[in-house]
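Novice: Starting from these lines, generate the structure:
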Amino acid sequence: MKNITYIISLLIAYFFVMLFCYAGISKVLDFENFQVQIAQSPLLSAFAGPVSYSVILIELIIVGLLLIPKLRLLGLYASLGMMTAFTLYIYLILNYSDFVPCSCGGILEKMGWTEHLIFNVACILLSLTAVIIIEKRKQTRKTKYIISSGIVIILSCLLVVTLFLQSEHIIKKENNFTRKFLPNFIIEGENTGLGHDGYYFAGKDNKGLYLASRNTPLILMKIDYSLKTTESLKIIPDHSDYPFKSLQIKVKPPYYYLYDGTVPVIYRGILNNSAAKTISKGDAFFSQLAVIDSSHFILRTQNSRTHEYTIARLRTGPKANINLFPSVLEKQIDGIFDCDGKLTENQQQMGEFLYTYFYRNQLIMINDSLPRVKRQSTIDPISKAQMNIAQLSNGTHIMNAPPVRVNILSAFYGNFVYNISGLPGKFEPARLRKGRKAVDIYRTDRNEYVGSFYLPKQKIEDMIITHEGLYIISGEKLLRYHFRKPLKGEAENLTTE
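Specialist: As a prediction, this is how the structure comes out:
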């Protein structure tokens, strides 16, 4: 009988030798892929580097322990701990994860997650069986090996739970530029041709989107959310004898606004009515504009004294005035190139705006509390603009070399910012990106990173998010993407099944 139990324990030990050999070697042979998959784990993303090396090393060490008779018991205890950790990890994935990722190499590639959970539980029982057999042969007290097994199981569980909690905190609050990709987050929908390029989003209403073109700046086009019907409006300003350089349009129902900050002039007209009347002339020069209401605007202008970019609030009308808020945009180098960025409007919540720096990892939320603003960092580590700026003899600033572009384009909807990043994160090889752009999602009310998704490979001129989905202007095309499911805390109708 003793010989039979010994043979059983030996067979179990050799089973784990084969299991960990196969798992460890397969990970080594495809290490890059294994590390990428660990980085996409919803539980271990922040520790992809150390975990990917540690798992392989521990598996191979266990193999060595199991092959040495005097250390076999230690190897079986280690097998028990390892399989317990794997089992709890899979249980957490299946029950507490936002999504179920792809496999992580080794034997896991041959099974589904539920099947592997069952397999792991069986392995735990096998390792316990072998431990009990060997401990009994050594005449170890029953309470001793029960306590030892319990300690191994508890410590393994504590390790996995600790890594999970720490990884969640690091990814959301202290991210080291490791993206957590949300699988199948968007579904490609309808698309339509625009006839020519140069279009941008001017705004929206409850029925559709408004587009304007830099090539035909006095034409406002409306297209319904399903991209099936379009209509156009030719705007006729009451005064047009100005040296316009950059006429643009914004829509905030029931009005549209035609403006050129180089003149500077702002017109206002009622939607579906061609006549646009001047509501501001000479009040302030500006390079960007966002609409608060029919007579109040957020501007990006330049301080007349320092010539640095500054956020301002303009009130039009008989008592027109402009207030500058120089503390909002923070100078790092010259206050111009280093502060360059994009001013966008929250498409769900009125009176909220976003300023995204192009060359540093920061977003600025702006509302009526100016000059107080809320700042939030993106997961990119570049906190200071990386650019080489020279000043000419006439005082003009130029860049001597192309700067590092951190953020490309942002859309603001509810409590979420969707930011197209300019740089790859950790564990994102070129074969994974395939020329695609990553969109990083941030939750502004919690100041945390939510996750990322890839857009299909294409040019991206402009982007907007509405309750009907994500819309992108790509060259001469307008494309619509549906969200597979809404994010928690976002509008519940931000999806189309």
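Novice: C-alpha from now on. contacts and neighbour counts both.
Specialist: Fine.
Novice: okay, which residue is most central for the protein?
Specialist: residue 440 (1.6 Å; C-alpha atoms, centre = their mean).
Novice: That residue in helix, strand or coil?
Specialist: Under DSSP: H, G, I helix; E, B strand; the rest coil, residue 440 falls in the strand class.
Novice: ok, for it, nearest residue in space, not its chain neighbours?
Specialist: Nearest residue to residue 440 in three dimensions, chain neighbours excluded: residue 452, at 4.4 Å (C-alpha to C-alpha, 6 or more residues apart in numbering).
Novice: I'd like the next helix or strand past the strand or helix carrying the one you found.
Specialist: Assigned by DSSP states H and E, residue 452 belongs to strand 448-454. Tracing the chain C-terminally past strand 448-454 and defining elements by DSSP H and E, one meets strand 462-466 next.
Novice: Between the two ends of stretch 346-354, how far is it?
Specialist: 7 Å (C-alpha to C-alpha, to the nearest Å).
Novice: Over to stretch 233-240?
Specialist: Start and end residues of stretch 233-240 are separated by 17 Å (C-alpha to C-alpha).
Novice: tell me which residues in it are buried?
Specialist: Judged by neighbour count using 16 or more other C-alpha atoms under 10 Å, the buried positions of stretch 233-240 are 235, 236, 237.
Novice: Quick check: the last one touching residue 267?
Specialist: Yes. Taking C-alpha atoms under 8 Å as the contact criterion, residue 237 and residue 267 are neighbours in contact, 7.0 Å apart.
Novice: Now the second one, please; I'll put the structures next to each other:
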Amino acid sequence: MKKLIPYIPKVVSYFFILLFCYAAISKALDFENFQVQIGQSPLLSAYADYVSYAVIIIELLIVCILVFPNTQLIGLYSSTALMSAFTVYIFLILNYSDFVPCSCGGILEKMGWTEHLIFNIACVGFGIWAIYQLEKRNSKPMVKTLIILSVSNILSCLLIIFLFFSSEYIIKKDNNFTRRFLIHPVIEDKVLDLKVNSYYFAGIDNNTIYLGSLTAPLFLSEVNQDLSRINKRKINLSNKDHAFRNLQVQTLKNWIFVYDGTVPVIYRGDLKTLNAKMISHNDAYFTQFLAIDSSSFALRTQTTDDQKYSLALLNLDYPFPLTLKRDILQKQIDGVFDSDGYFVKDNNTGKLIYAYSYRNQLMVMNETMRLENRLKTIDTVSQAQIKVTALSDGRRKMSAPPLKINKGLATNRNIVFVHSTSMAKNESAKSWNDVSVVDMYFSDRQEYAGSFYIKNRKGEKLSKMIATDQFLFVIIGSELIRYRFTKPIKNLYRSGEAENLNKE
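Specialist: Alright, predicted model coming up:
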């Protein structure tokens, strides 16, 4: 054994040369994928561009230093410090990360994170042993060796800790358009073929999904949440003497509402019988409609004086039922196209959410439409990228294709699900055309919660979605698909519940 000890520094050096050389080359050969994996790391997402290059360069530099006998000692110190940094990184992943990502591949691709941790600790131990033997052979003071080892390893570990905390802040609070993809947050488990692609979500309760149809507007389809059965029923209106152009339905608790904002009428009926009577006539024209209760509604309308979009509250119990909320939607260009967006209501909390289509902002309101939060999405487009031309007859139209960043919206409890159309910095361009991305935000604070993909089906992308505590239901083409939420998203719901209890 004593005869082998003098060869330890050389053997350990050769081991690190092989390890770092293979790791650097494998990362370089599949660099785009490596960048995406670093970008999905819960510790280094914000620095993916820099870290992906830095890791490869540092590994190759250490290989070069280790090759030459005169710099072998420096190479061993550097190797040990780098492996200490990797060890701290894995420790933080396992103990302080919001989720545990997939392995970054390479020579240790088949190992789990715990095995990675053990392997790295062993490498640090071998590095220290090799340094000790080499310094001992050179009759260097052990105190000096310990100081250099301690300082180099502590500094490398502190760098990783700094990157962790600063990346967390950047990603969650001050995002520079870097997505963090949760690991398997949704799992597809049920599919129902609807035969046609004209359906939209009219509502949902504990057992049933309600679907409206653009091509058959006076029919309501009821689907069990297990997607085992669909039942189509006809809605009976008390008065049909109106030139409807966009008749739609919406359900809330035991009521059904039928409306067409191009005609200022609203019908209300019992969900059991589907007999609906007119409850509002000439109170307001509107472009979007949300039922708050049986006689109160959130609308998006256009003001008569300047024709800008405005949110409004329609309460039929008041003598003057319509109240405009002019300060919520903010004009940037024309007050119409630039303020276009999606309006949804969470039936659990009563919160109303409006997300702009062409800029990175969403608004959170209570049921009286009092503005509670203006929150930013991680997309960096804060100014609507649209061009509008006024026609001679007073109408306006888009004069160039707009840059649309949000395409859909859903909310449940403390989480807002945004269907984004923008590719972030850390995503693969190869797979972008095959998926739709859903970003998640907390509705009670400025914090990005993570993202996940919904794969295209039969060449069609996600068009509509609605969320419950257990499931995300989406419509893609002519199919209704149920995705089951897994622990990463259920934990987000629980964190919101805990915070709400603390506030109370």
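Novice: TM-score, when you put one on top of the other?
Specialist: The TM-score (TM-score structural alignment, normalised by the length of structure 1) is 0.94; 492 aligned residues with a C-alpha RMSD of 2.0 Å.
Novice: ok, the residue nearest to residue 440 of structure 1 - contacts?
Specialist: Listed by C-alpha atoms under 8 Å, 6 or more residues apart in numbering, the contact set of residue 452 of structure 1 reads 179, 180, 181, 182, 438, 439, 440, 441.
Novice: what's around the last one, how many residues?
Specialist: Right, residue 441 of structure 1. By other C-alpha atoms under 10 Å, 22 other residues sit near residue 441 of structure 1.
Novice: From residue 40 of structure 1, how far off is it?
Specialist: 15 Å.
Novice: Next: the first one.
Specialist: According to C-alpha to C-alpha, residue 179 of structure 1 and residue 40 of structure 1 sit 7 Å apart.
Novice: In terms of packing, which of the two has more residues around it?
Specialist: Using other C-alpha under 10 Å as the criterion, residue 179 of structure 1 and residue 40 rank with residue 179 on top: 28 against 25.
Novice: distance of the more buried one from residue 36 of structure 1?
Specialist: For residue 179 of structure 1 relative to residue 36 of structure 1 (C-alpha to C-alpha), the value is 10 Å.
Novice: ranges for the helices of structure 2?
Specialist: 8-29, 31-39, 48-67, 72-96, 113-137, 142-172, 429-432, 487-503 (DSSP state H).
Novice: Determine which of those helices approaches residue 368 of structure 2 most closely.
Specialist: For residue 368 of structure 2, the closest of the helices of structure 2 is helix 487-503, at 19.6 Å, according to C-alpha to C-alpha.
Novice: mind listing what's buried in that closest one?
Specialist: In helix 487-503 of structure 2, counting by 16+ other C-alpha under 10 Å, buried: 488, 489, 492, 493, 496.
Novice: Other residues contacting it?
Specialist: Helix 487-503 of structure 2 is contacted by residues 99, 182, 183, 185, 413, 414, 415, 442, 449, 469, 470 when judged by C-alpha under 8 Å, 6+ apart.
Novice: cool, and stretch 86-105 of structure 1?
Specialist: Taking C-alpha under 8 Å, 6+ apart as the rule, stretch 86-105 of structure 1 contacts 23, 26-27, 30, 34, 37-38, 40-43, 109, 113-114, 117, 120-121, 157, 160, 182-183.
Novice: distance between the ends of that stretch?
Specialist: One end of stretch 86-105 of structure 1 to the other measures 13 Å (C-alpha to C-alpha).
Novice: for that stretch, the distance to its chain's centre please.
Specialist: Relative to its chain's centre, stretch 86-105 of structure 1 lies at 21 Å (C-alpha atoms, centre = their mean, to the nearest Å).
Novice: Stretch 211-226 of structure 1 now?
Specialist: How far stretch 211-226 of structure 1 lies from its chain's middle: 29 Å, per C-alpha atoms, centre = their mean.
Novice: can you give me the end-to-end distance of it?
Specialist: Note: stretch 211-226 of structure 1 ends 14 Å apart using C-alpha to C-alpha.
Novice: Please identify the buried residues of it?
Specialist: 211, 212, 213, 217, 218, 219, 220, 221, 222, 223, 224, 225.
Novice: Leaving out chain neighbours, which residue sits closest to residue 23 of structure 2?
Specialist: residue 106 (5.8 Å).
Novice: Contacts only, for that neighbour.
Specialist: By C-alpha under 8 Å, 6+ apart, the neighbours of residue 106 of structure 2 are 22, 23, 26, 27.
Novice: Number of residues surrounding the first one?
Specialist: Residue neighbour count, defined by other C-alpha under 10 Å, stands at 16 for residue 22 of structure 2.
Novice: Quick one: residues contacting it.
Specialist: 106, 107.
Novice: Now do it against residue 15 of structure 2, distance only.
Specialist: In this view, residue 22 of structure 2 and residue 15 of structure 2 are 11 Å apart by C-alpha to C-alpha.
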